[in-house]
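Q: fold the following.
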Amino acid sequence: MTNSDTYPPALPKTAVPPGLVDPVQSARAELKAALAAIEVKANVPRRVEGAYQRTSVKLRRLADENPAGALALAVAAAATVGGLVWAIARAVSR
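A: Sure, this is the predicted structure:
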């Protein structure tokens, strides 16, 4: 790998490339970057998928490193869900 392979460095699609002197090109680049940033922020399914993957990796690591802690976490989560279901059922029945 040579220096020419990494130069110029890759810009994220939400960045405006430096060195634009033409105001029209600069405005287009700013609009393109703004639309890309909006797309990244507004793409909820992709963000949820990423959060799900990060959480599952953390939970698997916890289960590997501390099985008793993972079991306690699972029991606490089940108790919380059960308590919520019970509270909702009780509120609905009244």
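Q: going forward, measure contacts between C-alpha atoms and count neighbours the same way
A: Fine.
Q: how about the strands in this structure?
A: Assigned by DSSP state E, the chain shows no strands.
Q: what's the longest helix in the chain?
A: When the chain is parsed with DSSP state H, its longest helix is helix 67-93.
Q: what residues sit buried inside it?
A: Along helix 67-93, these residues count as buried under the neighbour rule (16 or more other CA atoms under 10 Å): Ala70.
Q: how far is it from where the chain is centred?
A: 26 Å (CA atoms, centre = their mean, to the nearest Å).
Q: swap in stretch 62-74?
A: Counting by CA atoms, centre = their mean, stretch 62-74 comes out at 24 Å from the chain centroid.
Q: second chain to compare with the first, below:
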Amino acid sequence: MSSDAPVPLSKSRVVLPRTAVPFGIDDPVEHARTELKAALAAIEEKANVPRRVGIAVDDGIDKARAFQRRNPALTAVAVIAGAVAVGAAVWGFVRLYTR
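A: Modelled structure (predicted):
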């Protein structure tokens, strides 16, 4: 009876990424379809720039939050320095434009 029990997903099979082709496909047509599907998924992963930018932004936010937790005073100094730099750049641009 214990063999009738459902096996958890982690023990029954390995979850492959969308861009991988599993081993053990004997049918050449099915193998070609699987390779094509994996190639198209890889192209989509590579060409989906907005998604990649979103992931990079999320990673940057996570790093900034971790840095803020470790060094709150240094984070405050960095924010003030950034605000001064942006203010100076805007002031310089307006000054050049009005001359």
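Q: what's the match for Leu31 of the first structure in the second structure?
A: Using TM-score structural alignment, the partner of Leu31 of the first structure in the second structure is Leu36.
Q: ok, now how distant is its match from Ile61 of the second structure?
A: 35 Å (CA to CA, to the nearest Å).
Q: one more: Leu74 of the second structure?
A: 16 Å.
Q: likewise for Lys11 of the second structure?
A: Relative to Ile61 of the second structure, and taking CA to CA, Lys11 of the second structure is found at 35 Å.
Q: again with Leu16 of the second structure
A: 28 Å.
Q: show me where the second structure has helices.
A: 9-12, 28-47, 49-70, 72-98.
Q: quick one: closest of those helices to Ala20 of the second structure.
A: Nearest of the helices of the second structure to Ala20 of the second structure, taken as CA to CA: helix 28-47 at 5.8 Å.
Q: mean shift of the closest one relative to the first structure?
A: With mean CA distance after the TM-score superposition for the first structure, helix 28-47 of the second structure departs from the first structure by a mean of 0.9 Å once superposed.
Q: now the angle from that helix to helix 49-70?
A: Counting by axes from the mean of the first three to the mean of the last three CA atoms, to 10 degrees, helix 28-47 of the second structure lies at 60 degrees to helix 49-70.
Q: and Lys11 and Ile61 of the second structure? which has more neighbours close in?
A: Ile61 (12 against 7; other CA atoms under 10 Å).
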